[in-house]
Each structure stands twice: as C-alpha cells, then as structure tokens.
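Visitor: take this sequence and fold it.
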Amino acid sequence: MNRKGCPDEYPISLIINGYEMAVFQLTNSDLDDWTYGYLFSEGFIQEASDIESVHINESLGTINVSLRADFDETHVFSKKKHYTAGCGRGVTFFSMTDVKSFAKVTSNKAYPLSYLLKKRSQFAQNSELYLETGGMHGACIVDEQGGITIREDIGRHNAVDKIIGHALRNCLQPERLILLTTGRVSYEMLSKAAKFGFPVIGSRTAATKQAVQLAKYLNIEVIGYLRGKMATIYTSLGRVENDLSVDLAVEMH
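Guide: A predicted model of the protein is given here:
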C-alpha cells in the first residue's frame, strides 16, 4: 500500500494592533500571504500598504499585525459572524447582502475551455502538498502569460486567502487573472473572489446555488467540475468559449 503523509493543521492566533481577533486552523505555510489575503477579503485592509508590519511566531502560534490605521474592534465584532463550511473551518463578517454591494466585474476577456482544462491539469500536477499528503486544498492564479502560482492549505477558503494575499502583495491586477480552486465554490468563496475582482473562477468540484446567484449578480463566470475533458459552466457570461466537442457534455446553466 502506498501511504501518504498526514496533512498538517495548526491553531494560529491572529492579533491585530494588540487585539486577539480569533484562532484559526491553518497549514503552516505561506502564512504571510494568508494574513494579507484574509485581512483584505474581510475588509480590514484595502491594499497591502495598509499593513505596517506582520510578525509570525511559529513556536507560539501567533501572527501579530500592525495596521497603519486604528483598529476599531468594537465596530468589527459588533457585526454578525458567519461560520464557513468545510475543513479548516473559518469565519467571515460578510453576509450575502454585503457581498452584493461589491463592485461588479467588467472584464470582457474570454478563454477557450481547452485552455482552462489545461491549466487545471497543470495546477493539479504542481500541487506539492496535495501530492505528498492527499488531503490538502489548493488555489491557483493563472496570469495573462499563462503562468501559474499555487497556494495550499487544509482549508479551501484559507488557500484562496493565501493566493489573494500573494496577488495583493505583488500588485497583480485581477482583470486578466483566472482563479482556480480545488474546493467547492460556496458563497463565502465567491465573496473572496468578488472582493478581489477575479472575472473567472474555476473549480474541480461544484458551486452552490447561492454562489451561482451571487456570481451572476456580480458578473463573475463560474465553471465547475473542471476535470479531464469535462466542465459545467454555471453562469454563461461569455468568458468561456467551448472549443471542444459537444460530446464532452459541457453543461450550460
């Protein structure tokens, strides 16, 4: 029997301007990217320069963040928390109503379905932690030149925060990027992608009804079940060109 190693998860406390926000279950990799991505996704920062410093203490399991602006914890924690589903469970402060207030995506860039399937395959082949353990989620951005960048975590939403943090720290513009994920696209996953402004999201599995409704409202193309030579296009906004045989059963929703 070919046994894989066990995936790691650690309790890590996020402290903002001296105030302990919460303890998160995370994979101990790319924690700086996660910090930037999570704080952006949840509206604590609008750009990377809003963070003055990040200090990660792996032995204590803490991430200490200094924001340039004052942190009003009373205002933040008066908002209702929404607990996310799935492994590496997290929390978001955005409701579906909040997400609907995000800016709508205006990109008109279209991609052949064969291209998305090829990039999804490259993503899978280069997900090192998944290949090592068989129990990790991943998120990947495809840039305009076809290059891929991957981040992995025990939690699918943590992986997306990590890749958003990478994009934010490197001043990448979302209009020409594709977001690929191994996890189910639920409303909180859609909200993270929408906050950054990704015009196309592809997943190896399904999207929830709520996520599809939000995607249509925010003009985001969502493609599920990107595997081998198949896909489900949930939103049909014209950003995916089916250049493959109809026998491949690309289901239009």
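
Visitor: CA atoms for contacts and neighbours, from now on please.
Guide: Noted.

Visitor: helix/strand/coil for R89?
Guide: coil (DSSP: H, G, I helix; E, B strand; the rest coil).

Visitor: is it true that it touches V23?
Guide: No. Contact criterion Cα atoms under 8 Å: R89 and V23 do not qualify, at 10.7 Å.

Visitor: in terms of helices and strands, where is the residue sitting nearest the centre point of the chain?
Guide: Among the residues of the chain, the one closest to the centroid is V160, at 2.2 Å (Cα atoms, centre = their mean). Element membership of V160, judged by DSSP states H and E, is helix 156-169.

Visitor: now Q25
Guide: Counting by DSSP H and E, Q25 is part of strand 19-26.

Visitor: need the residues that contact that strand.
Guide: 9-15, 73, 88-90, 153-155, 158 (Cα atoms under 8 Å, 6 or more residues apart in numbering).

Visitor: just the buried ones from these, in ChimeraX syntax?
Guide: The buried residues among the contacts of strand 19-26 can be selected in ChimeraX (16 or more other Cα atoms under 10 Å) with this line:
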select :9,11,12,13,14,15,88,89,90,153,154,155,158
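
Visitor: just the strands in the stretch 1-150 of the chain please.
Guide: In the stretch 1-150 of the chain, the strands defined using DSSP state E, counting those that start in this stretch lie at 10-16, 19-26, 51-57, 62-67, 82-83, 91-92, 111-112, 137-142, 148-153.

Visitor: one more, so I can put them side by side:
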Amino acid sequence: MWSRAPLPGPYLLKPDPLDSKLSTSVSGTDQNGETVETRVVTEKPLTLYLNSQEVVTMMTIGDHPDLLAVGYLKNQNMLADDDVIIEIDFDEDLDVVVVRTERETNFEEKLKKKVRTSGCAQGTVFGDVMEGFETVSLAPDATLRTSWLYGLTKTINTTPSLYLEAGAIHGCVLCQEDRPLVYMEDVGRHNAVDKIAGWMVLNEVPAEDKIFYTTGRLTSEMVIKTVMMGIPILVSRSGFTAWGVELARQAGLTLIGRARGKRFVALSGAERIDFDMDPGNADDEPEKAKRKGSLAVK
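Guide: The predicted structure follows:
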C-alpha cells in the first residue's frame, strides 16, 4: 500500500534534482560584478497532526510529506511498534499532513517538553525522546567491510542530487552492505533522517543489517535517532560532537566520521569493521563532491 515503485540501479528511492518544486533558479551578482544564475533549494512549512492533535510545524523542502510525518512521529516515540496507521492525508494547499491511527492518542503533556536541537531548520525534539534509549540492543554481529564503505561513499557522492546541484542541504542514505537503498535530502538533517525512518516503518524494513550514511555532523540527535531506529552503523562525511561520541559508545553504535575518499575515523564500535581493502586501492573523492562538501551545510 505504501511502497513506491523500485528505480533502476542501486536505489529504491533517491532525489530528483530536476524536480522544479524542490529548487529554483535565482539571479545574483558574482565577485566580478557579473550577473549569474544559481540554483537554490526551496523551504516551506509543513504542519503535522497526529489524529486531531497538532504536533509540530517543520521547515522542509516539501517532498515525501507522508514519510517525513511517520518518521518524525516514530522517532519522537509517538508511534508505538504495534500502532496501526489507517490513513495519511496531505493537503498541499494548506501544507498540512495528518497521520491517523487506530489507537487514540493524546500527547498534550509530552508536547510541552520541547528541546531545540543543533540541527538546521530549527530542529525540535521532545524532552523524553531518550525513553528506551538505554534498552535498545543493536546487532552485535553487524559488519561493515571497508570495501563496502569505499564503494558506498563513491556511489553516493556521484549520485545526481540537490546537494550537488544547489548545496545548502543535507543528505541521508539507508544502505545495505555496498548498496545504497534510499537517499533522502532536506534543509535539516533531522528531516532527512525522519523520511528514511518513515519509509522503513511503512515498508516494514528491518534495521539490524543496515548502514546509515549522512552528510551532516554526528551530533547527539543523529546518534539517538539512529539507535532508536535500530541501525547499528552510522557513517558521515563530516565530524563529531563529544556528546554524540559518548552516546554512541554507550549504545554500542559503530560511529564513523570524516569518511571522504580513502579516509575515515571510527570513534565507537570499531570491532564491527572488517578491514578487507587496502585504502591505497580506493578511489579519491570526486572533485565536484569535494567542492560542494566545502560549501554545503555541515
């Protein structure tokens, strides 16, 4: 009911940088005083309701509102594993998405405990989002081969995307072994994560054999969401925060950052890494990805 048609190639779902609703061309002036045209991503509000209760208004590029809504609710502990979603309604004119469940819900007290996160686009979580974090058991036998990691970073960094087209956006990718499965982008990394979480929920996708890749920083929020999704390995092309590392070690999450070309650093869970490939045999990062990586939001 919820799945989208598979795409040719390695991805089941990926960005469409040519979608006119996601970016637009804007005239500007460059350092030489010349008129230039540049692409900029869109940003619009999306108000989320769970049944009859307003939950939050998010700033988003506007694609996959159903996935974003379900993933947000799941990652905020507002959807239980046994909750049955009976309907998802999206009103494009009002920028409103409503998720309806069989079970009656009331999160009035929970909604009072908001915490502003370090994410872009004013990320918000609720104060008890850590409920259950200490009880999550990540798959101890999950493996990340370095050959998979080098292959994934090359494929992801050369995939046509808004990140390469316009910058100022975050990308997150759900992977399995050396195959990227679902690639989501948004102005805030938390939105991109939640879209993937929503896709996993609606398609009943297991998490224990998956790898999560992000272009953004490895913050506490990213670690918490990855752990709560049950994914044992988190990889980023960017750096770490101290609390993110501490939480990853606490949860037994494999945390790899600064993964660019032949290089990476693991600050947690290195026992899951199988060093099966000489870094000297890996490809350098594409020049276009390097340039965008220095300009895009981190």
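
Visitor: drop the TM-score for these two in here.
Guide: The TM-score (TM-score structural alignment, normalised by the length of the first structure) is 0.89; 247 aligned residues with a Cα RMSD of 2.3 Å.

Visitor: which position in the second structure aligns with the residue nearest to the centre of the first structure?
Guide: Superposed on the second structure with TM-score structural alignment, V160 of the first structure falls opposite V193.

Visitor: now its match, nearest residue through space, not along the chain?
Guide: Nearest non-adjacent residue to V193 of the second structure, counting by Cα to Cα, 6 or more residues apart in numbering: C172, 6.3 Å away.

Visitor: what lines up with the one you found in the first structure?
Guide: Using TM-score structural alignment, C172 of the second structure pairs with A139 in the first structure.

Visitor: alignment lookup: N242 of the first structure to the second structure.
Guide: So N242 of the first structure corresponds to F275, using TM-score structural alignment.

Visitor: number of residues surrounding the closest residue to that match other than its chain neighbours?
Guide: Using Cα to Cα, 6+ apart and skipping the chain neighbours, the partner closest in space to F275 of the second structure is T146 (5.3 Å). T146 of the second structure has 20 neighbouring residues, counting by other Cα atoms under 10 Å.

Visitor: contacting residues for the counterpart of T146 of the second structure in the first structure?
Guide: Structural correspondence for T146 of the second structure with respect to the first structure (TM-score structural alignment): L113. By Cα under 8 Å, 6+ apart, the contact set of L113 of the first structure is 240-244.

Visitor: which of these are still contacts in the second structure?
Guide: For those, the aligned pairs still in contact in the second structure (both residues aligned by TM-score structural alignment, their matches' Cα atoms under 8 Å) are 240-244.

Visitor: which of these tops the neighbour count?
Guide: Ranking those using other Cα under 10 Å puts V240 first, with 21 neighbours.

Visitor: could you measure from that one over to V222 of the first structure?
Guide: 9 Å (Cα to Cα, to the nearest Å).

Visitor: surely F71 of the first structure is in contact with I16?
Guide: Yes. Counting by Cα under 8 Å, F71 of the first structure touches I16, with 7.4 Å between them.

Visitor: who has more neighbours, these two?
Guide: Legend: neighbour count by other Cα under 10 Å for F71 of the first structure and I16, higher for I16 (20 against 15).

Visitor: contacting residues for the more buried one?
Guide: 64-67, 71.

Visitor: re the thing from before, how about the strands of the stretch 1-150 of the first structure in a markdown table, adding distance to A194 of the first structure?
Guide: Listed next are those as a markdown table, based on distance: least, Cα to Cα, whole Å:
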| stretch | distance to A194 of the first structure |
| --- | --- |
| strand 10-16 | 23 |
| strand 19-26 | 22 |
| strand 51-57 | 21 |
| strand 62-67 | 23 |
| strand 82-83 | 17 |
| strand 91-92 | 14 |
| strand 111-112 | 19 |
| strand 137-142 | 14 |
| strand 148-153 | 18 |
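
Visitor: out of those, which comes closest to T208 of the first structure?
Guide: strand 82-83 (15.9 Å; Cα to Cα).

Visitor: what's the closest one in contact with?
Guide: By Cα under 8 Å, 6+ apart, strand 82-83 of the first structure touches 89-95.

Visitor: how about those residues in TSV, adding distance to G146 of the first structure?
Guide: As requested, those are arranged in TSV below (distance: Cα to Cα, whole Å):
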residue	distance to G146 of the first structure
R89	31
G90	31
V91	32
T92	31
F93	34
F94	32
S95	34
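
Visitor: what about the helices in the second structure?
Guide: Using DSSP state H, the helices of the second structure run over 65-75, 146-157, 162-165, 189-202, 220-229, 242-251, 287-295.

Visitor: relative to P180 of the second structure, which of those is closest?
Guide: Per Cα to Cα, nearest to P180 of the second structure of the helices of the second structure: helix 146-157, 6.7 Å.

Visitor: post-alignment, the closest one versus the first structure, mean distance?
Guide: Here the mean offset of helix 146-157 of the second structure against the first structure after fitting is 1.7 Å, by mean Cα distance after the TM-score superposition for the first structure.

Visitor: and that helix, how far out from the chain middle?
Guide: Counting by Cα atoms, centre = their mean, to the nearest Å, helix 146-157 of the second structure is centred 17 Å from the centre of its parent chain.

Visitor: end-to-end on stretch 125-136 of the first structure?
Guide: End-to-end for stretch 125-136 of the first structure, by Cα to Cα: 13 Å.

Visitor: again with stretch 204-214 of the second structure
Guide: With Cα to Cα as the measure, stretch 204-214 of the second structure spans 22 Å from end to end.

Visitor: report the buried residues of stretch 73-84 of the first structure.
Guide: Buried residues in stretch 73-84 of the first structure (16+ other Cα under 10 Å): T84.

Visitor: what do you get for stretch 126-145 of the first structure?
Guide: Buried, per 16+ other Cα under 10 Å, within stretch 126-145 of the first structure: 127-130, 135-143.

Visitor: how about the residues you listed in TSV, adding distance to R184 of the first structure?
Guide: Formatted as TSV, those follow (distance: Cα to Cα, whole Å):
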residue	distance to R184 of the first structure
S127	17
E128	20
L129	19
Y130	16
G135	15
M136	13
H137	10
G138	11
A139	11
C140	14
I141	16
V142	19
D143	22
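
Visitor: check the residues you listed and tell me the two furthest apart.
Guide: Once Cα to Cα is applied, those give G135 and D143 as the farthest pair, at 26.2 Å.

Visitor: stretch 77-84 of the second structure: end-to-end distance?
Guide: End to end - Cα to Cα - stretch 77-84 of the second structure spans 14 Å.

Visitor: go on, stretch 89-108 of the first structure?
Guide: Across stretch 89-108 of the first structure, first to last residue, Cα to Cα, it's 34 Å.

Visitor: pull out the buried positions in that stretch.
Guide: Neighbour-count burial for stretch 89-108 of the first structure [16+ other Cα under 10 Å]: 89-90, 92-94, 99-100, 104-105, 107.
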